[in-house]
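1. Provide a 3D model corresponding to the input given below.
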Amino acid sequence: MSAKPGSARRTGPAAISGERAARRRFVAVSFLFWLPLGLTIAPQVLLFTERGMSLAAVAGFFAAHSLTAAVLELPTGGLSDVIGRRTVLAAAGVLNLGALTLFGLGTAAWVLALGMALMGAGRALSSGPAEAWYVDTVQAHAGPEADLRTGLARGSAATSAALAVGTLLGGALPWLIGLVPGLADRLRTYTSDLVLPLSVPALLGAVVEIVFVLYVLVALPEPPRVPVTLRGVLRGVPATIADGLRLGTRDVLIRRILLSAGAAGTALATIELLTPGRAAELTGAAESGAVLFAGLASAGFVCSALGSHLAPLVARLAGSGERAVLVSLAAVSAGLLLLGATVTSAGAPSVVLAAAGYGLVYLGLGAAGPSENELLHRRVGPSGRATALSVQSLSLQLVGAAAGLAAGALPAGPLPWLSAAVVLLAAALLWSRRTGPAEDAGESRPVADTAAPEVVAG
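-> Predicted coordinates for the structure are as follows:
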């Protein structure tokens, strides 16, 4: 298949400067999007309970988030492929801005539930446009064979770094406010109890969201698109979604990617469900366990960032992106085995081994992601790129939700950890046989089919 005239490979300084500019902007967008969400990780549940919400109500808020994200995941991915990446990504920022404002100022249950639903919608809108924009831009500048893994790795590392920084900052801000005599009382008095110390991270996140939306609108240019009517959108989105759902049935490699995403969801759901309890057991109290878990979560994001940064090196040492995924997922399985083997043990050696296993899980997941996504983008063209990423995200979320229910139902002890380790090992073994172009049921590798967006070095 030959490339269209507008997609001819560009070489020389112009192509290099365009790729580098796209990479920098993708990294910046990834960091700015996830930093506000990281700010809410540590204080969110405490803020809700401080507002008088029961744990059952808090669980309902999180269910509203998950259900909204799951329902909208594919439609919003299709929307991005139809009307453009920048518009959808900016809309995600606006929805998150509304959600964080409601978190910071809301006092009624329905307001907080609405905030969680808005954040779920923002999460669904954001699950593909930025990465799709980056891949579209690089391939338009440098051709379909351009290096994608490096930029994807740096974007993933920026995401993890934003979550790590946000988690630490969001946990520390209320504590720091409490250290200043009278500051917490003044916040309550001047705002009629609308702003609590625990509200400050969410409100700071809302300010960052404004910066994010402005940056997206200014820094992510796209080529002109054919104007679409509401009827055209309503007709185009379902067709794009249907194509996305068929991806895994007609392409062996994409099926492996989707199954691996589900396995990653299993690992994340298990570790996020069981680690807080283990932290509380180690410290002897729920409050100190929460502090320890916040530190562990931040450390996990750092390990994920490191794994993403090392992804290109892992691929070079392994010999291919497919082998890199195999090695990375095997490392995740080994980390879960360590966590399961130490769950009934006490003492410093067991704690050290458990911490090593925790870090290994996130390191392996971080290293696997960029190689998986580069392989995905080699198989999917621009017209369905965001939808493919949404299908991948949906696989992670749905399998993760089921795995979380299963881990909670299994007897306490090593069994939930070992079960998750088996799932990850099975996912790693999927990559033991290399998949060539001939195995993808007649699908041909796509080429860029759009003119290069006007991206300048910056």
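
2. going forward, measure contacts between C-alpha atoms and count neighbours the same way
-> Will do.

3. doesn't Ala331 make contact with Gly364?
-> Yes - Gly364 is within contact range of Ala331, at 5.4 Å (criterion: Cα atoms under 8 Å).

4. tell me which of these two has more neighbours.
-> Gly364 (29 against 25; other Cα atoms under 10 Å).

5. in contact with the more buried one, which residues?
-> 304, 307, 328-332 (Cα atoms under 8 Å, 6 or more residues apart in numbering).

6. sitting in helices, which of those do you find?
-> 304, 307, 328-332 (DSSP state H).

7. now the two most distant members of these.
-> Greatest spatial distance among those (Cα to Cα): Ser304 and Ala330, at 15.1 Å.

8. which one's more surrounded, the two?
-> Ser304 (30 against 23).

9. right, and the more buried one touches Ala368 too?
-> No - applying Cα under 8 Å, one finds Ser304 not in contact with Ala368, separated by 9.8 Å.

10. structure for this one too, so we can compare:
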Amino acid sequence: MTEAVALRTARRRYVTVSVLFWLPLGLAIAPQLLLFTERGMTLAAIAGFFAAHSLTAVVLELPTGGLSDVLGRRAILVTAGLLDLAAFTMVSLGTTAWVLALGMAVKGAGRALSSGPAEAWYVDTVQAAAGPDADLRTGLARGSAATSAALAVGTLVGGALPWLLGLGPDPGARLSRATSDLVLPLSVPVLLAAVVDVVFLVYVLTALPEPPRPPAGLRAVLRDVPATVRSGLRLGGHDVLVRRILLSAGAAGGALATVELLSPGRAAAVAGDAETGAVLFAGLACAGFVCSALGSHLAPLAARVAGGAHAVLISLGAGACGLLLLAATATFHGALPLGLAAVGFALVYLGLGAAGPNENDLLHRRVTPAGRATALSVQSLALQLVAGLTGLLVGALPSGPLPWLLGSAVLAAGALLWIRTGEPAATGAPDPDRTLEAQGS
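-> Alright, predicted model coming up:
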């Protein structure tokens, strides 16, 4: 197989595995909360389910990244797929609180396992075929765009499928039998997610080969995983560029938390009632994923024009401006304010979509294969922690422009980190800023 063919094959397989993993999650976005409600769960119980998911993902994020670096990418992806399959089955068919809570916790474990192995497999494969200086950004951008597209399609299908079947949710009419019916209309998209997960598992097992690794026994895993995690944390602590990337990921998490927490209520206010607002928000979420996919597709162009580091600065700055527009229009009604708010919403996702591939291209040139998945897990952990903290602050602030301004300030702070570039490279590594700036000139 020639080098060009190997690179195209790796990109195609990375895009496919990204779609197959994220499509089930998209299918569950729209019906999940309504399904819990129709099962008779209270709002407090539903909040507990989501807390179980988030806490499990945070606790397991770093150890599971280390497992990927020790045991291999494919083994961890298969485990993530199996956990997601079990989680979607429990969520779709569960009728009691403890089953649903367990399903969400298992889903969080699958999310933690999946936060790096596929991307690490792609980078390992490309660098094995074309050397350490191989182009990574194009494939990373396509994978990110594919992820956003899968989430967009999944959200639309998951929200529309019960209605297309003539089985739209009517909690008032069916709540009395919610605990006796095993399969409810809103279960169908989640069950479909489980079916797609089976396809994901088959594809990973058949299409993602990786170099053989030495056998890893229990003693080796217990010894090597903590050491790998420690090295990943040290990298973020001592390498200026990696620290900047991690802080930027946290800023993106704060922006996303702001948009995701405030947009449903704003959609309901615009629509006039909660039910119509939920449909409007599903459309907005889909549009956001489409804008994110477009931003990811444009990431290589942005890097060629501005250089990798400056492209991140511009992209995050655009997202911060989008949040400023949302803040400025928070208390106004009418066609013009709503149009400006729509532009702001699009800018947030477009900017975050364009920043991600360029940040990760820089990250992968800074870390070794032995710690690649761990570095991605640290990045994911930073995003989740700042998102959680920002969400708490946003929830405590009064309604109006102030919560939106907080999200904008967090993202603007992440953008400002990229004003200064060209720090000395870490020992034994090329200077990614200079390399990418040269490629962009």
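
11. mean deviation, stretch 208-219 of structure 1 versus structure 2?
-> Aligned to structure 2 and superposed, stretch 208-219 of structure 1 gives a mean residue distance of 0.4 Å (mean Cα distance after the TM-score superposition for structure 1).

12. quick check: buried residues in that stretch?
-> 208-210, 212-213, 215-216, 219 (16 or more other Cα atoms under 10 Å).

13. now these in a markdown table, with distance to Ile271 of structure 1 and secondary structure?
-> Below are the buried residues of stretch 208-219 of structure 1 laid out as a markdown table (distance: Cα to Cα, whole Å; DSSP: H, G, I helix; E, B strand; the rest coil):
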| residue | distance to Ile271 of structure 1 | secondary structure |
| --- | --- | --- |
| Val208 | 29 | helix |
| Glu209 | 29 | helix |
| Ile210 | 32 | helix |
| Phe212 | 30 | helix |
| Val213 | 32 | helix |
| Tyr215 | 34 | helix |
| Val216 | 33 | helix |
| Ala219 | 36 | helix |
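
14. which one of these is nearest Ala22 of structure 1?
-> Distances from Ala22 of structure 1 to the buried residues of stretch 208-219 of structure 1, taken by Cα to Cα, are shortest for Ala219, at 9.2 Å.

15. so what's that closest one closest to, chain neighbours aside?
-> Nearest residue to Ala219 of structure 1 in three dimensions, chain neighbours excluded: Arg25, at 6.9 Å (Cα to Cα, 6 or more residues apart in numbering).

16. how close does the one you found get to Val422 of structure 1?
-> 38 Å (Cα to Cα, to the nearest Å).

17. between these two, who's got more neighbours?
-> Neighbour count, other Cα under 10 Å: between Arg25 of structure 1 and Val422, Arg25 has more, with 22 against 16.

18. quick one: map that one onto structure 2.
-> Taking TM-score structural alignment, the alignment pairs Arg25 of structure 1 with Arg13 from structure 2.

19. if I look at the residue in structure 2 sticking out farthest from the centre, how far off is Met90 of structure 2?
-> Residue farthest from the centre of structure 2, counting by Cα atoms, centre = their mean, is Ser176 at 36.3 Å. Here the distance between Ser176 of structure 2 and Met90 of structure 2 works out to 21 Å (Cα to Cα).

20. cool, and Leu182 of structure 2?
-> 11 Å.

21. now swap in Pro212 of structure 2 and tell me
-> Pro212 of structure 2 is 35 Å from Met90 of structure 2, by Cα to Cα.

22. the more surrounded of the two?
-> A side-by-side neighbour count of Pro212 of structure 2 and Met90, using other Cα under 10 Å, places Met90 first with 22 against 7.

23. that one contacts Ala97, doesn't it?
-> No - with contact defined as Cα under 8 Å, Met90 of structure 2 does not count as touching Ala97 (10.8 Å).

24. any shared contact partners between these two?
-> Contact with both Met90 of structure 2 and Ala97 is made by no residue, according to Cα under 8 Å, 6+ apart.

25. for the alignment partner in structure 1 of Arg111 of structure 2, which non-adjacent residue is spatially closest?
-> Residue correspondence to structure 1 (TM-score structural alignment): Arg111 of structure 2 is matched to Arg123. Leaving aside its sequence neighbours, Arg123 of structure 1 sits nearest to Ala69 (Cα to Cα, 6+ apart; 6.2 Å).

26. residue in structure 2 paired with that neighbour?
-> So, by TM-score structural alignment, Ala69 of structure 1 is matched to Ala57.

27. in which helix or strand would I find that match?
-> In the assignment (DSSP states H and E), Ala57 of structure 2 maps to helix 43-71.

28. what about the equivalent of Ser399 of structure 2 over in structure 1, how many neighbours?
-> In structure 1, Ser399 of structure 2 lines up with Ala412, judged by TM-score structural alignment. The tally of other residues near Ala412 of structure 1 (other Cα under 10 Å) stands at 13.

29. gap between Ala412 of structure 1 and Thr283 of structure 1?
-> From Ala412 of structure 1 to Thr283 of structure 1 the distance is 18 Å (Cα to Cα).

30. same deal with Gly155 of structure 1?
-> From Gly155 of structure 1 over to Thr283 of structure 1 the distance is 35 Å, taken as Cα to Cα.

31. ditto for Leu430 of structure 1
-> Computed as Cα to Cα, the Leu430 of structure 1 to Thr283 of structure 1 distance reads 39 Å.

32. just the element for the alignment partner in structure 1 of Leu325 of structure 2, please.
-> In structure 1, the residue equivalent to Leu325 of structure 2 is Leu338, according to TM-score structural alignment. Applying DSSP H and E as the criterion places Leu338 of structure 1 in helix 321-341.

33. next secondary structure after that helix?
-> Once the chain leaves helix 321-341 of structure 1, the next helix or strand it forms, by DSSP H and E, is helix 348-379.

34. matching residues in structure 2 for that following helix?
-> Aligned by TM-score structural alignment, helix 348-379 of structure 1 falls on residues 335-366 of structure 2.

35. may I see the buried residues of that stretch?
-> Buried residues in stretch 335-366 of structure 2, counted by 16+ other Cα under 10 Å: 337-338, 340-366.

36. same check, this time on stretch 367-376 of structure 2
-> 367, 369-376.

37. got it, and stretch 50-70 of structure 1?
-> Residues of stretch 50-70 of structure 1 classed as buried by neighbour count (16+ other Cα under 10 Å): 51, 53, 57-58, 61-66, 68-70.
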